[in-house]
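Asker: Fold the stuff below for me.
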Amino acid sequence: MIAFLIHIPFLFLLSWLLYRRSVGQPLLPFFWWGLPAKFLAGIGIGCLYLYYYPYQGDTFAYFEDAVRLASFARQNPWKYVNALFFSESGAESFLSTLPLWEQPRAFFMVKLVSILCLFTLSNYWLCGLYLSLFCFYALWKLANLLANLFPASRISAAIAFLLLPSVVFWSAGLTKESIAVACIACIVSQFIQYKFAAALPGKLPSLLSWLLFPIYVLLLWKLKYYYLAALLPAMLAYLLTDFLAKHGLRDKSIGLKAGTLVCIFAAILLVASFLHPGLHLSQFLDSLVTNHDLTVQVSAPESIIYFHGLKATPGSVAEHLPKALFSGLYRPLAWEANSLFQLYIGLENAGLLILSLVVIIYRIKHFTTLSPTFSLLAVAAFLYSVLLAALLALSSPNFGALSRYKVAFMPFFAYLLLSAVLAGKTGRRT
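Answerer: The predicted structure follows:
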């Protein structure tokens, strides 16, 4: 109770300060819609695993280990600091008693949550609220940057990043996704501020932002490295193509420029596969199929996306890629739901599918009305989205897990669709 009496007023104060700091932003009317929804989602995540699912899930596993680690910190602060930053901490005898100690990525999350536990007196709900606030504000900044850059897409940005139910819910609370999505938003925000400084007066990244940038990259790599493995190539491919579009390809069609971006993106992924053993094609495919098989083994039959005969070969993966892409973007659909919770997700996915059809049939030329710089940005966002969608569906063919993991790309994909449908011209010509 003492923790709530201290931190609830503090959270309200932080929220009010962030609101005051946002005065003048194009999406200000949506602040008090998006933030309470995020807070409720953070509480809802805990309630979902506490009362709805028959197991408590990762969120409580992280918290339980974090509470013990925070208790250890109060008794041995120096050893705790060593444990946070160094593998040889001198506390291995204690750390080895924690269930998640032998899972490096899960234990990294435990370390992060233990810091919050020290701050919140080891209160699960308060930890979740602080992470929800962090994720909301990161998405809030990105949505406002896009609304400033593309004024006609103001409503699209608000819906996609602040109000889309699956994004609001699955990137909240004490979850890896709340931190990972916040890091993605911060990385993309700084990228946009740097690349479009001329179109965003007064929006140059601050010194603090540059200092925090490698921290966001490190956090994302430690928590969800495959998100970063898709995001950085898309950003780099965009920068290289945009440079060529303003020089050697200046007079070429937007179709050729977009094709160049796709080729550069593929080349970067190919080169990256030789830079790290875990990214080598054979090793990558082995890991992908292994994760697929393990997910199938522990999932209920009615909650699985079936990829019959999937093998760790390029040919087999390519054969299943179209189904994986569709599943990653749009499944489960409403008629595939076997629970009320899946029905809600299915209705949202059905809405996205309808939007996609509208864009393909009626609005695909919208993207050619933008300047090449902005059209290529849309292509890069699309490549990032479809790559993650396909790979996540193949490696985690469980409807519940897929609905959670896809929040890494869903705001960008939904934003592309909504901006094409709702806006006439969403870009400034440069």
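Asker: hey, let's count contacts and neighbours off CA atoms from now on
Answerer: Will do.
Asker: Now the top helix by length along the chain: buried residues?
Answerer: Ranked by residue count under DSSP state H, the longest helix found in the chain is helix 207-245. For helix 207-245, a neighbour-count test (16 or more other Cα atoms under 10 Å) marks 209, 213, 216-217, 219-225, 227-239, 241-242, 245 as buried.
Asker: Measure how buried residue 46 is and give me the count.
Answerer: 22 (other Cα atoms under 10 Å).
Asker: Second input sequence below; structure requested for side-by-side comparison:
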Amino acid sequence: MDLKDLFLTPFYLALFYGLAFAVRKRFTNSLTKKYFIPALSVKFLGAISLGLIYQFYYGGGDTFNYYLHTKIIYQAFGDSFAAGLKILTTNGTYEPSIVRYTGQMFWWEPDSTEMFVVKIASLLGLLCFNTYTVIALFFAFISFCGMWAMYITFVRIYPLAYKNLAIAVLFLPSVFFWGSGLMKDALCIGALGWVFYGFYHVFIVKKSLLLASLLGSLGAYIVISAKIYILLSFTPPALFWIFNENNARIKSATARLLLKPFFLVAGAAIAYVAATNLTAGDKRFDVEKIGERSKITQEYLSEYVTSGSAYNIGELDGTLGSIVKVAPQAVIVALFRPFLFEARNPVMLLSALEATFFLYLTLSLIYKTGFFMSLKLIASEPILTFCFIFSIIMAIGVGTTSGNFGTLVRYKIPLMPFFLSALFIMQNKAQGARRRIKKAPLIAQGRTSPQAA
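Answerer: Predicted structure coming up:
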């Protein structure tokens, strides 16, 4: 960060807020309007805070590595527009005409997910004199658009919980902090919101098909290009939701019962085929090699962490069987840790407080509702089934590969809005059920009292 950040940031903030106020009426209703500007504001706060913490607390990090690459590309555009354009359109291969620039980029390689983010940041940098903070604000704004799409989708599914859903999707500190700045996470959490919006409107309610298809496709492209494992976690529960919806529309109870196993098997098969086709040949996420990659990644991150935040969930030997074995511990780590006594720095303490809240809310819901009644409620509500399956699949993935809490807190943010939203919807439904149970005797008494008289 330098002086141009101080001068240009207020100007671009004013532009973003002006745009937000101009479009707020179109994308909100009487229930959601009051959250629109505050939600955008915390995204901007997260973007700026992320840069400051990485600069003054960590002394560098990924966000400045992205910016370093954008500076090189910005210089290339300054020297020759053709050279800059060549960098943006080349997929990490050796090109003599631009090697003087690409030779300085340690992320320059074919199919680099980091370079995908760098190229987006570089395009945005052309609009703001390649100012770090303004690029971060652009990322925050893009992320906010996707998160707002996620929020209004949840509200349309279950409007009674709109207040709690705002907390779950828009105001979780870890999500708006790690998911706002010049980072891969900001693009991915926003893109996931578009995927969720597109999926729900195209396949479930079948409304706004053109817009939903465009947003869903754009979100899927970004996720595939940056963090494909998010889409791999999303696909199985999404397909299960589709089959559940189709199964529910069958009028005959006998036919529903007979066809449900078929839908489950077909959904699992389609999900597996989709996952293998999406990742075939990918050295990082190939489904056939996922166990091996999890082992390597976990060992690397655990070995090189220096903040004392490493955790151990058991030994991974490179097979899928070992992942299944440690899966329960991975879920607990991703959803409910670090515990408060495991926090080693202020950033980890923030994550620990959220994890404690998740644990408290989960246990209190199960206690008040009952374990088997909770399972019945989850199974009976497609949105709850989807959210919990997605959260568990992703928790297993990030819990087994992270190896330390510092990495985990970033990797798990895509699942956090879905898990907490599901908890809040469950809480609302359970409270409604308890109120109906309490009212039932009074209603019955009211009906019988005239006869008794």
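Asker: tell me what the longest helix of the first structure is packed against?
Answerer: Using 3 or more Cα pairs under 8 Å, 6 or more residues apart in numbering; DSSP states H and E, the elements in contact with helix 207-245 of the first structure are helix 104-120, helix 176-195, helix 254-272, helix 372-395.
Asker: out of the ones you listed, which comes closest to residue 302 of the first structure?
Answerer: Residue 302 of the first structure lies closest to helix 372-395 among these, at 15.4 Å (Cα to Cα).
Asker: The second structure: matching residues for the next helix or strand after that closest one?
Answerer: Once helix 372-395 of the first structure ends, the next helix or strand along the chain (criterion: DSSP states H and E) is helix 399-405. The alignment of helix 399-405 of the first structure onto the second structure (TM-score structural alignment) spans residues 405-411.
Asker: follow-up on the earlier one: next, the angle helix 104-120 makes with the longest helix of the first structure.
Answerer: 140 degrees (axes from the mean of the first three to the mean of the last three Cα atoms, to 10 degrees).
Asker: what angle separates helix 207-245 of the first structure from helix 372-395?
Answerer: 100 degrees.
Asker: re the thing from before, using a markdown table, lay out the helices and strands packed on helix 207-245 of the first structure together with distance to residue 30 of the first structure and mean neighbour count.
Answerer: As requested, those are arranged in a markdown table below (distance: least, Cα to Cα, whole Å; neighbours: other Cα atoms under 10 Å):
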| stretch | distance to residue 30 of the first structure | mean neighbour count |
| --- | --- | --- |
| helix 104-120 | 28 | 20 |
| helix 176-195 | 18 | 22 |
| helix 254-272 | 34 | 18 |
| helix 372-395 | 24 | 22 |
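Asker: can you redo these as TSV with distance to residue 47 of the first structure?
Answerer: Below are those laid out as TSV (distance: least, Cα to Cα, whole Å):
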stretch	distance to residue 47 of the first structure
helix 104-120	18
helix 176-195	16
helix 254-272	40
helix 372-395	26
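Asker: hmm, back to that, comparing the match of helix 399-405 of the first structure with the first structure, how large is the average distance?
Answerer: Stretch 405-411 of the second structure, aligned to the first structure and superposed, deviates on average by 0.8 Å (mean Cα distance after the TM-score superposition for the first structure).
Asker: of the helices and strands packed on helix 207-245 of the first structure, which approaches residue 292 of the first structure most closely?
Answerer: Using Cα to Cα, the nearest of those to residue 292 of the first structure is helix 372-395, at 4.4 Å.
Asker: packing partners for the closest one?
Answerer: Counting by 3+ Cα pairs under 8 Å, 6+ apart, helix 372-395 of the first structure packs on helix 207-245, helix 254-272, helix 281-298, helix 314-330, helix 399-405, helix 410-422.
Asker: who wins for proximity to residue 374 of the first structure among the ones you listed?
Answerer: helix 207-245 (9.4 Å).
Asker: Any idea how far the closest one is from the middle of the chain?
Answerer: 13 Å (Cα atoms, centre = their mean, to the nearest Å).
Asker: Now do that helix against helix 176-195, angle only.
Answerer: Going by the same axes, to 10 degrees, helix 207-245 of the first structure makes 70 degrees with helix 176-195.
Asker: ok so, going back, next, format the helices and strands packed on helix 372-395 of the first structure as a markdown table and append distance to residue 389 of the first structure.
Answerer: Shown next, in a markdown table, are those (distance: least, Cα to Cα, whole Å):
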| stretch | distance to residue 389 of the first structure |
| --- | --- |
| helix 207-245 | 11 |
| helix 254-272 | 16 |
| helix 281-298 | 13 |
| helix 314-330 | 4 |
| helix 399-405 | 9 |
| helix 410-422 | 9 |
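Asker: Buried ones in the helix or strand where residue 83 of the second structure lies, by neighbour count?
Answerer: Using DSSP H and E, residue 83 of the second structure sits within helix 81-89. Using 16+ other Cα under 10 Å as the test for burial, helix 81-89 of the second structure gives 83, 84, 86, 87, 88.
Asker: The last one pairs with which position in the first structure?
Answerer: Applying TM-score structural alignment, one finds that residue 88 of the second structure aligns to residue 84 in the first structure.
Asker: who are the neighbours in contact with the counterpart of residue 382 of the second structure in the first structure?
Answerer: By TM-score structural alignment, residue 382 of the second structure lines up with residue 376 in the first structure. By Cα atoms under 8 Å, 6 or more residues apart in numbering, the residues touching residue 376 of the first structure are 238, 241, 242, 257, 258, 261.
Asker: Just send those back as CSV, with distance to residue 251 of the first structure too.
Answerer: Shown next, in CSV, are those (distance: Cα to Cα, whole Å):
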residue, distance to residue 251 of the first structure
238, 18
241, 14
242, 13
257, 10
258, 13
261, 16
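Asker: Give the equivalent position in the first structure for residue 133 of the second structure.
Answerer: So residue 133 of the second structure corresponds to residue 125, using TM-score structural alignment.
Asker: Residue 204 of the first structure should be in a strand, yeah?
Answerer: No: secondary structure of residue 204 of the first structure (DSSP: H, G, I helix; E, B strand; the rest coil): coil, not part of a strand.
Asker: Skipping adjacent residues, who's closest to the aligned residue in the second structure for it in space?
Answerer: Alignment note (TM-score structural alignment): residue 204 of the first structure maps to residue 208 of the second structure. Ranked by Cα to Cα, 6 or more residues apart in numbering and with sequence neighbours excluded, the top spatial neighbour of residue 208 of the second structure is residue 201, at 6.5 Å.
Asker: can I assume the one you found is in contact with residue 211?
Answerer: No: assessed by Cα atoms under 8 Å, residue 201 of the second structure is found out of contact with residue 211, at 9.1 Å.
Asker: residue contacts, the nearest residue to residue 389 of the second structure once chain neighbours are set aside?
Answerer: Residue nearest to residue 389 of the second structure in three dimensions, not counting chain neighbours: residue 237, with 5.9 Å by Cα to Cα, 6+ apart. Residue 237 of the second structure is in contact with 385, 386, 387, 389, 390, counting by Cα under 8 Å, 6+ apart.
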